[in-house]
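A.B. asks: Have a look at this prediction, sequence included:
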Amino acid sequence: MTTATSVPPVPGAPAGAGPAAPPRGGSPAHRRGSARAAAGRRPAWASRIVVNLVLAGFALYTLLPLTWLVIASTKDTADLVGTHGFALADLNFVENLTRMFAEDGGIFGRWMLNTVAYAGVGAALSVLVSLLAAFAFEMYDFRGKEKAFGFVLIGVLVPAAVTTMPLYLLASSTGMVNTFWGVFLPQVASPFGVYLARIFIASYVPRELIEAARIDGAGDFRAFFSVALPVLKPAAVTLFLMAFSAIWNNFFLPLVMLTDRSLFPVALGIYTWNQQEIADPAYAPLVIVGSLLAMLPVVALFLALQRYWKAGIGAGALK
């Protein structure tokens, strides 16, 4: 048996009327909360303005030094001293460029070739070593694997400047000080490259894919180069760009390891000219034009490889 619960009539309401409806607009507390939410809600145009201002600030921070460098590369020594930094003067870029390549018997060209060898070949070998090491860490089970990978992570945490003196002492004991190999070989090993490569392999190379290759008769190196490496092309490009940029701009290791000017990378060579500028201001245009040219290969490489860098790493992985 169900007992009906009667609702008391509202005072002053006509007889037979139902229960009172809630006031329009909700309760007072609800109306106060809505008013606060509306007051705290920013219009869309205000958010866009804030975002655009932040992006404009970053763009200025990036482009202003580059703009100054381009303008200053067209000035001679007198214009560098006597004009405003962003003021245009007589165009002397060709003269500065010709003088720079002729200075010290054309040693700037040798510095650029050295840097291409250090960075280009070194970055390619660094990527190959990192991918092979990461492939072994991810695809094989062996005793002490995670402990060994822990030592790799320790190498990621240690700054490169801390390892420069131990590397110098090691190179001194093996007779590689003031040689090409004393700068080249230490940059092939990259703990961060191994760490990042293992993340790529764990995410985009399934173990089942490698096991299927082994069942079909592929050896370890065949499985890596024929199955895993095609999937990891965007990852390899990313690792190559990072390694190339780091080696190209490396300064401290060549500074400690080299004394022969013919072995200098371009960053260290421009630094020596900058030191000579203190005694001879005529070196100032050479330093500026050299800095501009030293930057161009890195920019060109990023622009040429950006479509691979941005590509989906796992695209077609299991097709």
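C.D. replies: Looks like it arrived, so ask away. Residues are numbered from 1 along each chain as shown.
A.B. asks: CA atoms for contacts and neighbours, from now on please.
C.D. replies: Noted.
A.B. asks: So the nearest residue to residue 248 once chain neighbours are set aside: helix, strand or coil?
C.D. replies: Spatially, and ignoring its direct neighbours in sequence, residue 248 is nearest to residue 119 (5.3 Å; CA to CA, 6 or more residues apart in numbering). Residue 119 falls in the helix class when you classify it by DSSP: H, G, I helix; E, B strand; the rest coil.
A.B. asks: Quick check, residue 119 in contact with residue 244.
C.D. replies: Yes: between residue 119 and residue 244 there is a contact under CA atoms under 8 Å: 5.1 Å.
A.B. asks: what about versus this one:
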Amino acid sequence: MAVDTRTPPAPPVEAAPPRPRPVRRTSWSSRVVVNTLLAIVAAYTLMPLSWLLLNATKNNGDLFGSPGFRLAEFHLFANMADLFAHQDGVFGRWMLNSLLYSVVGSLAATLISLLAGYAFATYSFPGREKVYASVLLGILVPPTVVSLPMYLLASEAGLVNTYWAVLIPGLVNPFGVYLSRVFTEAYVPRETLEAARMDGAGELRTFRSVALPMLTPAFVTVFLFTFTASWNNFFLPLVMLNDSALYPVGLGLFSWNSVLPQEPQLYALVVTGALVSVVPLAIAFLTLQRHWRSGLTAGAVK
């Protein structure tokens, strides 16, 4: 009988299962270091605001008689009453002036920026990129550099020491034009605009009824940037205005601060006024932060 001398086939070799990737675990010491650094940065950032909150509750005696970060007798409401009554309530006039410069001026500047950014993003015309590049050059020019030329122009036009001397220069916002173009390219599809034109909508109606609702995050983002810059604007009103009744709140507090050696009773009013002047900015950011955060995210993705 013949014997089969063939070697039986080897059993199939099963593939080894893939090794799981080792999970990097953050060591306890590194977490402590990172959290400690973040706490130090947060404390350093909030230190001026905490000092302002504490010292706005003190009168003149406690301001100089107690440490800056220690509570004393609570005089905040009395300080605020004195603040709005001093010099026939000029501080309230300063706050209204700042709201006028910041809210009205920022709304107009934001609308102009959106129109310009929309035009650069959707229309093709000769020299478009060169004109856009010249607009972007305005971002590199510090506002204080052009304040004196603007004063000379306002003087020739007879606008010095008027509301228009502060409102008109604030309408130009090159950074807002840049953001508006980025947002338009990210949010407004060309097909939607073409469909609106085919339905018979004019260019202004296409922008107002189709593009503008899509650009709500852009509007809020540009408005907040412009509002903050306008509220903190100091040098331009200092150059343009001579009448204290037209001062914004920052310039008005500076005028009080400059006479503190002669009128030391104004110390508590200046500190309390500084605290009150921060409130509109905080309200604006807390109210519009949702739209602002989504707008910044879209701009970053684009």
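C.D. replies: Thanks, I have it. Here the structure is a predicted model, which is why all the values come from computation and not from measurement.
A.B. asks: measure the alignment partner in the first structure of residue 236 of the second structure to residue 204 of the first structure for me?
C.D. replies: Taking TM-score structural alignment, the alignment pairs residue 236 of the second structure with residue 253 from the first structure. As for residue 253 of the first structure, its distance to residue 204 of the first structure is 35 Å (criterion: CA to CA, to the nearest Å).
A.B. asks: Residue 276 of the first structure now?
C.D. replies: Going from residue 276 of the first structure to residue 204 of the first structure by CA to CA gives 51 Å.
A.B. asks: so what secondary structure elements neighbour the longest helix along the second structure?
C.D. replies: If you go by DSSP state H, the second structure has its longest helix at helix 267-301. Counting contacts by 3 or more CA pairs under 8 Å, 6 or more residues apart in numbering; DSSP states H and E, helix 267-301 of the second structure packs against helix 28-55, helix 60-65, helix 76-85, helix 174-187, helix 216-231, helix 249-257.
A.B. asks: Okay, buried residues for the longest one please.
C.D. replies: Read it as helix 28-55 of the second structure. Applying a neighbour-count criterion of 16 or more other CA atoms under 10 Å, one finds 52, 53, 54, 55 buried in helix 28-55 of the second structure.
A.B. asks: What mean distance separates it from the matching residues in the first structure?
C.D. replies: Superposing on the first structure and averaging over aligned pairs (mean CA distance after the TM-score superposition for the first structure), helix 28-55 of the second structure comes out at 1.7 Å.
A.B. asks: so that helix matches what in the first structure?
C.D. replies: Taken onto the first structure by TM-score structural alignment, helix 28-55 of the second structure occupies residues 45-72 there.
A.B. asks: Then stretch 264-275 of the second structure?
C.D. replies: Using TM-score structural alignment, stretch 264-275 of the second structure pairs with 281-292 in the first structure.
A.B. asks: Please compute how far stretch 45-52 of the first structure lies from its chain's middle.
C.D. replies: 27 Å (CA atoms, centre = their mean, to the nearest Å).
A.B. asks: hang on, I meant stretch 32-40 of the first structure
C.D. replies: Its chain's C-alpha centre and that of stretch 32-40 of the first structure lie 43 Å apart, by CA atoms, centre = their mean.
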